[in-house]
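Student: Turn this into a model:
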Amino acid sequence: MDFLLQVKIGALVGLLLLTLFFGFIPARVKWFRDTNGTETHRTILSLISCFAGGVFLAACLLDIIPDYLTDINAVLQSNMMESNFPLPEFIMAAGFFMVLILERIVLNCREMSGSGDERVPLIQENRNGHGHVHGSILTPDLESSGHHVHVDFQAHSPFRSFVLFLSLSLHSVFEGLAIGLQDTDSKVLEICIAILVHKSIIVFSLSVKLVQSAIRPAWVAAYIGVFAVMSPLGIAIGIVVIEAQLAAGALIQCILEGLAAGTFIYITFLEILPHELNSPGKQLLKVLFILLGFAVMAALTLLG
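Tutor: Modelled structure (predicted):
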């Protein structure tokens, strides 16, 4: 076994273990799962969630979309497939509408079956513009005359959390593939260190969102476990492609990347950020923590 292959296998094991470690912190620590604590406890949880929202926003705008656009434009140029139609953006839009349509189908089916668990909208208010959302129950807001809503932590949709997990997992496969396809050990180490730091923050944020979605602990553990395997799986695929000298299906990979980017846009802008910004209290502090999460990821992108 040559040194390059050893470095890749080491990167594979390191990514797996570190992702599991950071992913299981929110999933296993009771403090993160307790939504009936004190006001201070709920505020801290909300601020952590806002930080996670900033992380996902940065991952969307500074990582997933730029990587996808760079890859697909390179593939289109290499295959001399030039057109005035914005195909890369269209593929992202297809991913966006795919999640939108699937979610509406799920909600419609649950409505027809009489179940209300998934019917809490992202922004909900009564005729006077005031309301507290607790699960799927709307109660009058007698505390303020402003237009706002009170959103319970359990209002996170398990379906949207699953889509968030799915899009991040698919992106992780491509991150691992980037390591597996490298032909120098220095480049493998450089990319691996960047992904280790990046993915540790991402998986922690993902775990926080899953815990807040009222998903059963066993399913949260399964999500984190599967997510942790994705980058190593990408590395393994890259190693196989290099060792067997197979021609990679670059265009298919780019299309999948584009669909994943579109789903991530939907979840970031229609689930994560609205949930936090439409919850009452500490508004400026919430924005500050969203900016902080974004700044951390931006700094890692700049350094990496």
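Student: From now on I want contacts and neighbour counts done on CA atoms only, so please keep to that.
Tutor: Will do.
Student: Quick check: end-to-end length of stretch 52-69?
Tutor: 24 Å (C-alpha to C-alpha, to the nearest Å).
Student: Distance from it to the middle of the chain?
Tutor: Put simply, stretch 52-69 sits 9 Å off its chain's centre (C-alpha atoms, centre = their mean, to the nearest Å).
Student: buried residues in that stretch?
Tutor: Neighbour counts over stretch 52-69 (16 or more other C-alpha atoms under 10 Å) mark 52-65, 67-69 as buried.
Student: For the chain, just list every one of the helices.
Tutor: 3-28, 30-33, 39-58, 65-78, 87-113, 158-180, 185-212, 217-244, 250-267, 273-277, 283-303 (DSSP state H).
Student: Mind putting those into JSON lines with distance to His148?
Tutor: Compiled in JSON lines, those are given as follows (distance: least, C-alpha to C-alpha, whole Å):
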{"stretch": "helix 3-28", "distance to His148": "29"}
{"stretch": "helix 30-33", "distance to His148": "26"}
{"stretch": "helix 39-58", "distance to His148": "16"}
{"stretch": "helix 65-78", "distance to His148": "32"}
{"stretch": "helix 87-113", "distance to His148": "24"}
{"stretch": "helix 158-180", "distance to His148": "23"}
{"stretch": "helix 185-212", "distance to His148": "21"}
{"stretch": "helix 217-244", "distance to His148": "31"}
{"stretch": "helix 250-267", "distance to His148": "21"}
{"stretch": "helix 273-277", "distance to His148": "10"}
{"stretch": "helix 283-303", "distance to His148": "11"}
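Student: Leu138: which of the ones you listed is closest?
Tutor: Leu138 sits nearest to helix 273-277 of all these, at 15.6 Å, using C-alpha to C-alpha.
Student: Please generate a structure for the following sequence too, so the two can be compared:
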Amino acid sequence: MWLKFLFCVLMYFEVEQLGKIAIKSKFENDMLISYTNAFSSGLFLAVGIVHILPEANETLAEYIDYPIAFLIAIFGFSLILFVEKIIFRNVEENPSCVELQQLEHQGHHQAVLLDNFDHQHTNQLIRSLKYNQNNLKPYLLSTAIGLHAVFEGVALGVTKRTSDTLALGLSLMGHKWAEGWALGVAFRESNVEQELQINFIIFSALLSPVGIIIGMLIASESIFVTGIVQSITAGTFIYIASTELIVEEFNKNQNKTIKFILYLLGILLMSFIVYLE
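Tutor: Model prediction:
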């Protein structure tokens, strides 16, 4: 239990400090984040498929004669897919953002569709939409990262063995700094007041510890519920790895070979840890 509380503290300070540094700094290192994401994608994929899911299936097999853990993992995957790609996407692609893109690409010709606006008013509208769009991005990002953070924390909280806690905790910490940095950069590029930016960074940093505590409470109540939660979190780990980290990094043309090697190293590292257990 003490190791889980230690990870609560470490993860909080990792996200909070890196987020604050990113807000106040002009330093950029996208390549380092890309390499970290590539390594984490393999790590997270192996955590979900090789580590968490088999353990959840073993737990639930004692209660139900059906591979229910795999089905619940699919539901966990689908839940995050629905929230991020349907709910969040609808917010991102609101009429104002579409209108902004049309205005920027068509310029003066789009003003014809705005009956009561002259060219000056159209330019003001573009600036206003840009302002609102820039302010919206960090909140959407913090919500997405926060959702992941809670599920990742729960996965750590329900672990039973010290070796499981250590392996999963270290793998999460290897990725948390990039989340904090990305969130800080998103707020830095927005027009939000710095005090509010820092408050959101602190709030986001607290979500992993909250997830860990929730997981610990679940683990102490019921083995059956623990198996269900493990299955859901396995699905979320697979989702994060496959549809976000892998797709995002390998759609970029730079250094794909190096990133693929790091991706394989992440898989091998977690597979080796599971083998040692």
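Student: do you know which of the helices of the first structure lies nearest Thr139 of the first structure?
Tutor: Closest to Thr139 of the first structure of the helices of the first structure, according to C-alpha to C-alpha: helix 273-277, at 17.7 Å.
Student: okay, that closest one sits on what stretch of the second structure?
Tutor: Mapping helix 273-277 of the first structure onto the second structure (TM-score structural alignment) gives residues 246-250.
Student: Per the alignment, name the residue of the first structure opposite Ile80 of the second structure.
Tutor: Alignment note (TM-score structural alignment): Ile80 of the second structure maps to Val99 of the first structure.
Student: cool, Leu156 of the second structure as well?
Tutor: In the first structure, the residue paired with Leu156 of the second structure is Glu175, using TM-score structural alignment.
Student: Phe51 of the first structure versus the nearest residue to its match once chain neighbours are set aside, what's the distance?
Tutor: In space, and not counting its chain neighbours, Glu175 of the first structure is closest to Ser231: 6.2 Å by C-alpha to C-alpha, 6 or more residues apart in numbering. Distance, Ser231 of the first structure to Phe51 of the first structure, using C-alpha to C-alpha: 23 Å.
Student: neighbour count winner among these two?
Tutor: Counted by other C-alpha atoms under 10 Å, Ser231 of the first structure and Phe51 do not tie: Ser231 has more neighbours, with 31 against 24.
Student: contacting residues around the most centrally placed residue in the second structure?
Tutor: Geometric centre of the second structure, nearest residue: Ile145, 3.8 Å, by C-alpha atoms, centre = their mean. Shown in contact with Ile145 of the second structure (C-alpha atoms under 8 Å, 6 or more residues apart in numbering): Glu179, Ser204.
Student: Can you give me the distance of it to Glu152 of the second structure?
Tutor: Applying C-alpha to C-alpha, the value for Ile145 of the second structure to Glu152 of the second structure is 10 Å.
Student: which neighbours do these two share?
Tutor: Residues touching both Ile145 of the second structure and Glu152 by C-alpha under 8 Å, 6+ apart: none at all.
Student: Which residue is the nearest non-sequential neighbour of Phe200 of the second structure?
Tutor: Nearest non-adjacent residue to Phe200 of the second structure, counting by C-alpha to C-alpha, 6+ apart: Ser142, 7.8 Å away.
Student: what residues are up against the one you found?
Tutor: Applying C-alpha under 8 Å, 6+ apart, we find Ser142 of the second structure in contact with Leu183, Phe200, Ser204.
Student: Which position in the first structure pairs with the first one?
Tutor: In the first structure, the residue paired with Leu183 of the second structure according to TM-score structural alignment is Leu210.
Student: check contacts around the residue lying closest to Leu141 of the second structure once chain neighbours are set aside.
Tutor: Leaving aside its sequence neighbours, Leu141 of the second structure sits nearest to Leu183 (C-alpha to C-alpha, 6+ apart; 6.9 Å). Residues in contact with Leu183 of the second structure (C-alpha under 8 Å, 6+ apart) are Gly19, Pro138, Leu141, Ser142, Ile201.
Student: Report the separation between the match of Leu156 of the second structure and Ala218 of the first structure.
Tutor: 26 Å.
Student: Looking at those two, which one has more neighbours?
Tutor: Neighbours per residue, other C-alpha under 10 Å: of Glu175 of the first structure and Ala218, the larger number sits with Glu175, 23 against 9.
Student: Please verify my assumption that the more buried one contacts Gly234.
Tutor: Yes - counting by C-alpha atoms under 8 Å, Glu175 of the first structure touches Gly234, with 6.9 Å between them.
Student: which residues touch Gly262 of the first structure?
Tutor: Ile91, Met92, Ala93, Ala94, Gly95, Phe96, Phe97.
Student: Show me what it lines up with in the second structure.
Tutor: Using TM-score structural alignment, Gly262 of the first structure lines up with Gly235 in the second structure.
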